[in-house]
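Asks: give me a model of this one.
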Amino acid sequence: MSDFDVIVIGAGFSGLYALHKLRDQGLRVRALERADAVGGTWRENRYPGARCDIESIEYSYSFSEEIQQEWVWTESMPAQPEIEAYLNFVADRLDLRRDIAFGTEVLAMAFDETDALWRLETSGGAYAAPFVVAASGILSVPLEPDIPGMASFAGESLFTSRWPDTDVDLVGKRVGVIGTGSTGVQLIPVVAREAGHLSVFQRSAAFTLPWTVHELAPGELDGLKADYADIRAAQRAHPVGAARLSAFSVLLDMLASPPIKTATREEQLRAIDERGVMGALNWGDVFFDIEANRMATALYGEAIARIVEDPDTAAALVPTHPFACKRPIIDQGYYETFNRDNVTLIDLRNGPIVSVTPRGISTAQGDVDLDVIIYATGFDAMTGALSRMKVRGLQGVLLGDYWAEEGPLSYLGLAVAGFPNLFTVQGPGSPSAATNFVAAMEQHIEWIADCIGYLRAHGYRTIDAQPGAQRDWVEHATSLVAPTVLTHPSCNSWYNGANVPGKKRMYMGYTAGIPEYRRRCDEIAANGYQGFTLA
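Replies: So this is what the prediction gives:
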């Protein structure tokens, strides 16, 4: 017997909606959250400059008209404090906290084949339920840096993925930032304005898209709210679930642009004259032709050189990986930051970090004395959270081992063969990080809720993805990116797991778009959950 029908792991965007949706169906639901508050990734990543790259009115729940109309966004693209406040508002508005066990980390879970129950061991005791919804986040497990001597540093060490709740005073201090991915690009301009001197340790230069974020003018939000029905309809029809401006919509617009390989030199220069680094990348063949991608990168370097005054620094900021290989980054004054007298770029391609010392960071290029080191070193994306839990399915198979040996396999990104009654939100093979996370997540939760309702209504105790259907889905998902630069050997990113030592390399997103994904999922459900074994 169990006290609950469903256990939800996590209380971020996905977990909160899963709790609400399933509870609304009359199910006994308990959400387990390891933190002491709601928010998930948007609670933990509170570093200076943290911001979403999708407009606030689209990076929000669409299931409740009341929440849409009551919540007041203040900026076009929300910063971390506003998103965290929004999630707290939702938790209160829907009275969700009463069914969330805070400070409860899932340590292990195993499927009991006799009783058809998941039995969970947590830091707060044991739980059991027929179904588990893993809303544990796709960017919730940070990669801990492994640099010799880290513990010896006499100054202050900070990690962007667990930034202190209290204010951090960087004024006048010598600060080093390790990492220039999305987090670093957002963080660095803010820290530069406070630090006495900032040293940026760059392992891999990033492509960034300069963006203007504005405060919503009086009456602007009211106008948007009045159009919410049309905005949501456009979202549902849009491949990335963000019909308005976003980093992803910009990428889609590029597909309709002319090819760089047939552009004249004058046309290429005009592109950066008019749009800067954005213009350098705005060509329709960069996603499919590695030579075109490299041409665009060279043009991108010319655009950087027009912004960054020091030629050596400008050259070091030019990426070496294909554009679109990694998640596009929006920035506000990133390249301009390197024109400041108090900022130094240390390109680790010229000599790596050797160790952290009591005084700072030692590299093959020399030593840098520091008062503060900030680590912005990325995540074990998509599979990291569940891989680190001891999740055991049929015959005691450990999910982490299964993914390590076979690759991050999943059916629809919703289930893994051999792990019955375990639903994964935004798992590998789903639209996930290649789209507006919230729009894709809502579809996931609604499909899962409908599935559980169907199973209960028809007397089924278990549902398990069939290995053949899972294999076919993985082949379909990977075939979508086969003609693109995403599969080029030089494309190393968390999208394909290449940022995690030992992780089996495979592109983990579904790139045909949310509408096509939704159509396929609905078709599978309409056919009696084709590709699943129901028992």
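
Asks: contacts, neighbours, all on C-alpha from now
Replies: OK.

Asks: same for the helix or strand hosting residue 176, what does it pack against?
Replies: Residue 176 is part of strand 174-178, with elements assigned from DSSP states H and E. Here strand 174-178 touches helix 182-192, strand 197-202, strand 372-375, going by 3 or more CA pairs under 8 Å, 6 or more residues apart in numbering; DSSP states H and E.

Asks: mind putting those in TSV, mean neighbour count and distance to residue 528 included?
Replies: What follows is the helices and strands packed on strand 174-178, written out as TSV (neighbours: other CA atoms under 10 Å; distance: least, CA to CA, whole Å):
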stretch	mean neighbour count	distance to residue 528
helix 182-192	23	41
strand 197-202	23	51
strand 372-375	22	48
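
Asks: can you give me the strands for the stretch 51-200 of the chain?
Replies: Along the stretch 51-200 of the chain, counting by DSSP state E, counting those that start in this stretch, strands occupy 100-102, 106-112, 117-122, 125-129, 131-134, 156-159, 174-178, 197-202.

Asks: output these in a markdown table, with distance to residue 369 appended to each entry.
Replies: Formatted as a markdown table, the strands of the stretch 51-200 of the chain follow (distance: least, CA to CA, whole Å):
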| stretch | distance to residue 369 |
| --- | --- |
| strand 100-102 | 40 |
| strand 106-112 | 40 |
| strand 117-122 | 42 |
| strand 125-129 | 46 |
| strand 131-134 | 43 |
| strand 156-159 | 12 |
| strand 174-178 | 7 |
| strand 197-202 | 10 |
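
Asks: these: which one's closest to residue 467?
Replies: Across the strands of the stretch 51-200 of the chain, residue 467 has its closest neighbour in strand 106-112 (17.8 Å, CA to CA).

Asks: tell me which residues are up against the closest one.
Replies: Under the contact criterion CA atoms under 8 Å, 6 or more residues apart in numbering, strand 106-112 has outside partners 9, 32, 34, 117-123, 389-394, 396, 419-420.

Asks: buried ones among the residues you listed?
Replies: 9, 32, 34, 117-122, 389-393, 419-420 (16 or more other CA atoms under 10 Å).

Asks: and those, which two are furthest apart?
Replies: Greatest spatial distance in these: 34 and 420, 23.8 Å, computed using CA to CA.

Asks: for the comparison step, fold the sequence that follows:
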Amino acid sequence: METDGKTNGSNGAHDTAKLDALVVGAGVAGLYQLYRLREQGLRVRAIDAASSVGGTWYWNRYPGARFDSEAYIYQYLFSEELYKGWSWSEKFPGQPEIERWLNYVADRLDLRKDIQFGTTVKSAHFNEATQRWLVTTDKGDVIDTQFLVTCCGMLSAPHVSFPGQETFKGHLFHTARWPKQPIDFAGKRVGIIGNGATGIQVIQTIAGEVGHLKVFIRTPQYIIPMKNPKFSAADAQAYKSKFEHFKQRLPHTFTGFEYDFEHAWAGLSPEKRREVIEDCWNDGSLKLWISSFAELFFEEPVNAEISDFVREKMRERLKDPKLCDLLIPAEYGFGTHRVPLEQNFLEAFHRPNVEIVSVKNNPIERVTPVGIQTADGSVHELDMIILATGFDAGTGALTRIDIRGRGGRSLKEDWARDIRTTMGLQVHGYPNMFTTAAPLAPAAALCNMTTCLQQQVEWIDNCIRYMRAKGLKVIEPTKDAEDGWVTHHDEIANATLIAKTNSWYLGSNVEGKPRRVLSYCGGVGAYRQKCDEAAASAYQGFAMN
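Replies: Sure, this is the predicted structure:
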């Protein structure tokens, strides 16, 4: 590693490492970004707080964590050899297998030598005199880099907000910071807060292991039952033979999945609509949500009919009217929140050791030394508390770093006023900073993540190649271009029912966060086309010098 500056042992000063690019994060995006930038000959390093690679799939090792994208499409498609060199054991594998896969990728591409683990980026300040970024870490490293590429993940900043947590005398865990050592639930009184996709996976997994489980529920969720067949060698060979098909298809569908919307609601009879809905439901995947009828995102009557269908399916399994009232959504429509896949989640509530505590009208007030206290003064005594409380999505991973652009402007302060990006790839006022999985791109939520992250990584890599070929040093989106993208994003988002529903998709789970649909709703294929057009126009809307 090249350095400039001198080490002074007496005052603990560190050398300044000089890089062409620094990649923050070693998950799905960070690994590929490091590979691409290194392949074009840049001096590049990746930094990650974890002790190994994996990103989301390193941190989220809670009981029951698994894919809800099919394993054979949640993959890198830039190398047929890499794709075919790994075989999945089932359609929706669990976290341990996913983590092993990402380690396989890192080893196959020989990436570890350029990753600094166990390190957190504390600050990144743009120096207008040198037109480079000066980055500091919690280890005292100082890095002078031309390009800063953030691959921090959409859901990587845990959102926890209960007073008194530090006083709890039992064990308290956040699902996104789950310990590596096994947790013994036997005989324990366990409380879990949150019943989104993560909470559901934990609840259905531990219900049979704990002594008693209290599930604190504010907003019930629509669900889809997961069908998760094991893969034989023949199955693996069958999906591997479709590599070229996936490579051509996935980047152009609405959500980056294999399946896409094929039917128009208005063109079908009621009987045919029901048949399509049933077929999608029976697939045991996210197909009903992202491949039945696109109208469910835009038209209330269509959404209402599909919502009624899912409620009917849930009632058939729950039976108990009281459980139906607590677990079946009534106040918002199917698909306007993140839709989880589940395996016997509803049946967990038929167990005598599982109890629902509704906190909709009686919210959690605080954590006490012995458990959880609600607004009515009740204290639920517990041995263990699990927080499946979600994330400061999209923005949190970046606003927790002290990022300062031109004129010392702060990204945290800018996004506290208004969450804005240019195609989720750059932010006006922050030259030479590229972002993946950032707001206002489909990678913020409505996408098979590997599809979208690969596309963004490749766009960033190609942009930097273009700059180097032209002898250009600095790139930044113009204010007009960013205004145009935000307007376009909002026009599409505000036409959807998503914009009318409180959820983390709008940041409404974080108090005080500016309200804006975080994910681009125009579709993965359409977004890719917009990005490609920007590149083909010699990056019109981006000031370069």
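
Asks: still on that earlier bit, for the strand holding residue 176 of structure 1, which outside residues touch it?
Replies: In contact with strand 174-178 of structure 1 (CA under 8 Å, 6+ apart) are residues 184, 188, 195-203, 369-377.

Asks: can you check stretch 164-171 of structure 2 too?
Replies: Contacts with stretch 164-171 of structure 2, where a contact means CA under 8 Å, 6+ apart, come from 172, 366-371, 382-385.

Asks: repeat that for stretch 247-256 of structure 1.
Replies: 53-54, 209, 240, 242-243, 281-285, 287, 328-330, 434-435.

Asks: cool, and stretch 455-475 of structure 1?
Replies: Contact partners of stretch 455-475 of structure 1, identified using CA under 8 Å, 6+ apart, comprise 116, 130, 409-412, 415-421, 429, 531-535.

Asks: secondary structure class for the residue lying closest to residue 258 of structure 2 once chain neighbours are set aside?
Replies: Leaving aside its chain neighbours, residue 258 of structure 2 sits nearest to residue 250 (5.7 Å; criterion: CA to CA, 6 or more residues apart in numbering). What DSSP: H, G, I helix; E, B strand; the rest coil gives for residue 250 of structure 2 is helix.

Asks: my guess is residue 250 of structure 2 contacts residue 242. True?
Replies: No - the pair residue 250 of structure 2 / residue 242 is not scored as a contact, 11.6 Å apart, by CA atoms under 8 Å.

Asks: looking at these two, which is more packed in?
Replies: residue 250 (23 against 11; other CA atoms under 10 Å).

Asks: in structure 1, what residue corresponds to residue 31 of structure 2?
Replies: Here residue 31 of structure 2 is matched to residue 16 in structure 1, going by TM-score structural alignment.

Asks: please identify the helix or strand for that match.
Replies: Assessed by DSSP H and E, residue 16 of structure 1 sits inside helix 13-24.

Asks: that helix - contacts with which helices or strands?
Replies: Other elements packing on helix 13-24 of structure 1 under the criterion 3+ CA pairs under 8 Å, 6+ apart are strand 6-9, strand 29-33, helix 437-457.

Asks: could you export the ones you listed as TSV, including distance to residue 98 of structure 1?
Replies: Below are those laid out as TSV (distance: least, CA to CA, whole Å):
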stretch	distance to residue 98 of structure 1
strand 6-9	14
strand 29-33	9
helix 437-457	20
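
Asks: please work out which of those is packed deepest.
Replies: strand 6-9 (a mean of 27; mean count of other CA atoms under 10 Å).

Asks: that one: how far from the chain's middle?
Replies: 21 Å (CA atoms, centre = their mean, to the nearest Å).

Asks: could you do stretch 119-136 of structure 2 as well?
Replies: On CA atoms, centre = their mean, the centre of stretch 119-136 of structure 2 falls 25 Å from the chain's centre.

Asks: go on, stretch 442-450 of structure 1?
Replies: Distance, stretch centre to chain centre, for stretch 442-450 of structure 1: 19 Å (CA atoms, centre = their mean).

Asks: likewise stretch 462-471 of structure 2?
Replies: 29 Å.

Asks: got it, and stretch 111-126 of structure 1?
Replies: How far stretch 111-126 of structure 1 lies from its chain's middle: 29 Å, per CA atoms, centre = their mean.

Asks: now swap in stretch 31-50 of structure 2 and tell me
Replies: On CA atoms, centre = their mean, the centre of stretch 31-50 of structure 2 falls 20 Å from the chain's centre.

Asks: identify each buried residue in that stretch, please.
Replies: The neighbour-count check on stretch 31-50 of structure 2 (16+ other CA under 10 Å) flags 31-38, 43-50 as buried.

Asks: pull out the buried members of the contacts of stretch 164-171 of structure 2.
Replies: Buried among those (16+ other CA under 10 Å): 172, 366-368, 370-371, 382-385.

Asks: among the contacts of stretch 164-171 of structure 2, which one sits closest to residue 117 of structure 2?
Replies: Each of the contacts of stretch 164-171 of structure 2 was scored against residue 117 of structure 2 by CA to CA, and residue 172 proved nearest at 25.5 Å.

Asks: correct me, but that closest one touches residue 384?
Replies: Yes - at 5.7 Å, residue 172 of structure 2 and residue 384 qualify as touching, with contact defined as CA under 8 Å.

Asks: quickly list what's touching both of these two.
Replies: Joint contacts of residue 172 of structure 2 and residue 384 (CA under 8 Å, 6+ apart) do not exist.

Asks: give me the nearest residue to the equivalent of residue 409 of structure 1 over in structure 2, chain neighbours excluded.
Replies: The pairwise alignment with structure 2 assigns residue 409 of structure 1 to residue 420, based on TM-score structural alignment. Spatial nearest neighbour of residue 420 of structure 2, excluding adjacent residues (CA to CA, 6+ apart): residue 486 at 6.6 Å.

Asks: that neighbour is in what secondary structure piece?
Replies: helix 479-494.

Asks: the following helix or strand past that helix vs helix 449-470, what angle?
Replies: Using DSSP H and E, the helix or strand that follows helix 479-494 of structure 2 in sequence is helix 524-536. Computed by axes from the mean of the first three to the mean of the last three CA atoms, to 10 degrees, the angle separating helix 524-536 of structure 2 from helix 449-470 equals 0 degrees.

Asks: find me the equivalent region of helix 524-536 of structure 2 in structure 1.
Replies: Counting by TM-score structural alignment, helix 524-536 of structure 2 corresponds to 514-526 in structure 1.

Asks: repeat that for stretch 451-468 of structure 2.
Replies: Under TM-score structural alignment, the match for stretch 451-468 of structure 2 is residues 439-456.

Asks: the matching stretch against structure 2, how far on average?
Replies: Taking mean CA distance after the TM-score superposition for structure 1, the mean distance separating stretch 439-456 of structure 1 from the aligned residues in structure 2 is 0.8 Å.
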